[in-house]
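>>> Just to be clear, the model below is a prediction. Sequence and coordinates:
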Amino acid sequence: MNTTSDSAGGTVQPLQFVPMYQKRTKIYARSVRGLYARLRWAIVALTQGVFFGLPWLQWNGRRAVLFDLDVPRFHVFGLVLQPQDLIFLAALLVIAALALFFFTALAGRLWCGYSCPQTVYSEIYQWIELKTEGDRHVRMKRDAMPWTVGKAARKTAKHALWIAAALAAGFTLVGYFVPIRDLGPHLAEAGIASWPAFWVLFYGGMLYGNAGWMREQICSYMCPYARIQSTLIDGDSLVIAYDNARGDPRGARPRRTDPASVGLGGCTDCTLCVQVCPAGIDIRNGLQNECIGCAACIDACDDVMRKMDYPTGLIRYATSRNGVAQGLGGKEMLRRVVRPRVLVYGGLLAAALVAFVAALATRAPVHMDVIRDRGVMARLGEEGQVQNLYRVQLTNRTERIARYRLGVEGLPDVVVETPADVVMAPGESKSLTVTLALPPAAAQGRPAGAEPVRLSLTEPGLSEPVLREKTTFLIPR
């Protein structure tokens, strides 16, 4: 450490070099059991069951869910989505954002604590770590010891299982974009010299690093949600909180000792709430950005309270606006939680969901774009009829062969000359040049100009068109 001198020859404070990055302290999270632990594992089972199961489901002789980027065409059970249907993806993003606002305003980081893939896979990886290396105190003791054959074997088993889980997830993710039943033989034949293999390894490597090595660093430093959650919650949001009025002063005491008799609060200062926290924070210091809302500290504290024969709920979901200190009852807590902000977010979310479902339900089975042929505004046919040409793009949005008859509405005597009938394969897009004609006698009695018309598509045997598209018919001078 260097020192500096002033002009009078005296010494000043030594120069100090402050690191720009905080050194990571490894977190040894202790296993925990309880209501919220069971809830987290139920969500892990649900999300991973859906994630790993969907690529293998069949629907009408094809994959139930397949995002085919080569065509491009997305199959989602009975839906066939084309690039022009990206509006539905935008709607899903809006719904996801509104859901995030709603649940955060309601109860903090519910998404982070229970459903976020980072949390889900961290739970799976911590379970693997528990089974291969033991619980917290065993891992801490083993890591402090020199390397032995047993230690190396346990570490190797853990990382082998981590990598296997990561590759399985990577394989499944790529299986949403490539038929998963053909993906295995393709990888065996092409090896790593293929794009599917690259994405399997890339996603698997990211998962292995995020859930295995960085865990809480992803949530604390890389995820922006930890920084913006303070703008989404207020004093009436349900968050995980420690009851200072009941718990302090803290201190150890024999089991079933009345806290008042020894001048202590309900907290035994066992620090189990810190030991089970995957972010390594002490919830007794108040709500912190690093808290992901997993409620592991609630399970640990409630277990200690039951052993001490104390009431549970020393750490619990509560509102920060006097909710913990006052011990609000159910009705008062409900009144605080169900407030204008939550109602506005909930109303917007419900409206967006209804609009999204209604748009899908009323979506036409065929998409049609009509553009006038600008190279030929209008022309006279061999028999003197006035002809207009149009470029018509049709897309079959169903999984069956579609047959339609083209018609025209809005201008009497106008007919479709070519083509009148259209046949499309499932999901096929077809470009047509359509000719509309107005007989000479009808054209002579009309003023020159553009007349509004509508092209229609009608299925055989039906009288009402399934789709109409506006355009104009030009009558020359």
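Cool, the structure landed.
>>> make it CA atoms for all contacts and neighbour counts henceforth
Will do.
>>> Now tell me what touches stretch 77-89 from outside.
59, 63-65, 72-75, 356, 397-399, 427 (C-alpha atoms under 8 Å, 6 or more residues apart in numbering).
>>> Among the residues you listed, which one lies nearest to I475?
Among the contacts of stretch 77-89, R397 lies closest to I475 (C-alpha to C-alpha), at 34.2 Å.
>>> take the one below as the second:
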Amino acid sequence: MPNSSTHAASSAQPNTHVGTSQRIPVVEIAPVSNKIHVREQKGLFQRLRQYSNSCLIAIFFILPFINYQGRQAILFDVTEQQFFFFNLTLWPQDFTLLAWLFMAAAFALFFVTVYWGRVWCGFLCPQTAWTFIYMWIEAKIEGNHHHRAALDKAPWSLSKFRKRLTKHALWIVFALLTGCGFISYFMPARELYIDIFTASSGFWTGAWVWFFALCTYLNAGWMREMMCLHCCPYSRFQAVMFDANTKTVSYDTERGESRGLRKRAEKTELGDCVDCNLCVDVCPTGIDIRNGLQYECINCGACVDACNQTMEKFGYAPNLISFTSENALKGQPQTSVFSLKALGYASALLIMISLIIIDLSQLSHIQLNVIRDRQTLYREVGADRVENSYQLKIRNKTQQAAVYQIAVRSDKTPSLTIVTDTVVQIKPGEQLDYPVTVSGRRSERVGRTSQQTLQFSVTQINSVANLTPVEPENQVAQQSRFFWP
């Protein structure tokens, strides 16, 4: 009769040698304090992940260094309240376009989730990309997962101190580069890197760079899977997007159970799962995919590559763990390519894209704001002239200097004219406060009304000498009031 310790050890194992219908899975929950030392794994999905993560990180760092027409191509200029995206300039009043863009990205993510589950997290999420970079640095300094686990348990020595110091120094350097990379989207990138690494930056610039560097260091170096397990909201609501046809990383229970250890080429009545535990060792969140679908799974495919490697060694068919759907595991056909969820997300995505196109087509390169002189409603000039004063705030929203012509029009009084100069030049991104005086004949006043509507228009022209409009639609207008005595 087994003693109590043997019985406790055997009951802690998640596999048994009884039939699947009688098996009661036991999920082992590791203590929170235990650090996960992820085993290195090679394979198809890990190559895809490495390529996608490398491209993501490269794009993140390279984009701020691309120039366009003598200016940083992508720049959120907070000081000037401008967003430059190549030849497009957005101002705060244009930021609804960014709102539509973020909403379109969200619905695109939801649409992909319906078909491929949490594949974004495994292959394109910045959290995953930066975490794997930090894990790669750790592996190069401290060795494979066995060596790292042994180093954690080993007492402090000169060798352990040297390895830890080197690892954390490289982590800090990469965190600082990441902080510079992020802030370079808000400040000129070339000057920023030089200022930070020569310690000549301003206080607030350095503070923001080091703030994001600290966040990167703590997030990718220390928290890692804790972000996916406890902080990421996507992991909590992803399940509502799944259906029976969603392809996620899944374990084929019917084929794999009952699992058990064996020798190669050994004939056995057990299932194909040899209980090597590699699928757990390579998982960045430390879960056992054999326990079923879990919100912690980021669909990185590491367990798929590890299991296929084992299946090949034992001469078994691949894909005991694979990207598959619930219906496929049950041997049932896919019910519909376009489910109601997919159609709903696709419709919302098309609406967001349509709104982006409409906003872009209606985006004006000129901003006009007309302010009346509130101290003096009108001035009487001579026997038959009445003048009103206005302040025109004209902003050139383009990245090039431009020439504009100001005009005024009234259906009731065609003789209303602008007394001041009607042609102005404005620098790129500059707002011009331009005083304008409008004059009208008292004899042309319609009826006894004390005021009438007039409309100011500002049109971009080729030059001071050539008053031809650059583009017919490159014009903006605003109404105001003209007062009579």
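That came through, no problem. Please read these numbers as outputs of a predicted model, since none were measured by experiment.
>>> Determine which two of the contacts of stretch 77-89 of the first structure are furthest apart.
Every pair of these checked by C-alpha to C-alpha; the farthest is R63 and F356, at 23.6 Å.
>>> on that earlier part again, out of the contacts of stretch 77-89 of the first structure, list just those in helices.
Taking DSSP state H, the ones among the contacts of stretch 77-89 of the first structure that sit in helices are F356.
>>> Which ones among the contacts of stretch 77-89 of the first structure map onto strands?
Counting by DSSP state E, the contacts of stretch 77-89 of the first structure place W59, R63, V65, R73, F74, H75 in strands.
>>> Please report the distance of the equivalent of the fourth one over in the second structure from I66 of the second structure.
So the one you mean is R73 of the first structure. Alignment note (TM-score structural alignment): R73 of the first structure maps to Q82 of the second structure. Distance, Q82 of the second structure to I66 of the second structure, using C-alpha to C-alpha, to the nearest Å: 18 Å.
>>> Looking only at neighbour counts, state which of the two leads.
Q82 (19 against 13; other C-alpha atoms under 10 Å).
>>> And the residue nearest to that one when sequence neighbours are not counted, how close does it get to Y378 of the second structure?
Excluding the flanking residues, the one nearest Q82 of the second structure by C-alpha to C-alpha, 6 or more residues apart in numbering is W91, at 5.0 Å. Distance, W91 of the second structure to Y378 of the second structure, by C-alpha to C-alpha: 34 Å.
>>> ok, back up a step: most neighbours out of the ones in strands among the contacts of stretch 77-89 of the first structure, which is it?
Neighbour counts for those, by other C-alpha under 10 Å, peak at V65, which reaches 23 neighbours.
>>> Show the contacting residues for the closest residue to that residue other than its chain neighbours.
Sequence neighbours aside, V76 is the residue nearest to V65 of the first structure in space, at 4.6 Å (criterion: C-alpha to C-alpha, 6+ apart). For V76 of the first structure, the contacting residues are A64, V65, L66, by C-alpha under 8 Å, 6+ apart.
>>> Closest to A441 of the first structure out of the residues you listed?
The closest of the contacts of V76 of the first structure to A441 of the first structure turns out to be L66 (C-alpha to C-alpha; 53.9 Å).
>>> Please name the residues that touch the residue lying closest to I281 of the first structure once chain neighbours are set aside.
Distance criterion C-alpha to C-alpha, 6+ apart; nearest residue to I281 of the first structure, sequence neighbours excluded, is V274 at 6.0 Å. Listed by C-alpha under 8 Å, 6+ apart, the contact partners of V274 of the first structure are G280, I281, D282, I283, C297.
>>> hmm, 7 Å instead?
G280, I281, D282 (C-alpha atoms under 7 Å, 6 or more residues apart in numbering).
>>> What lines up with it in the second structure?
Under TM-score structural alignment, V274 of the first structure pairs with V280 in the second structure.
>>> The stretch 251-400 of the first structure: strands as residue ranges?
315-319, 366-372, 379-380, 386-396 (DSSP state E, counting those that start in this stretch).
>>> need those in a markdown table with mean neighbour count, can you?
Shown next, in a markdown table, are the strands of the stretch 251-400 of the first structure (neighbours: other C-alpha atoms under 10 Å):
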| stretch | mean neighbour count |
| --- | --- |
| strand 315-319 | 23 |
| strand 366-372 | 18 |
| strand 379-380 | 16 |
| strand 386-396 | 21 |
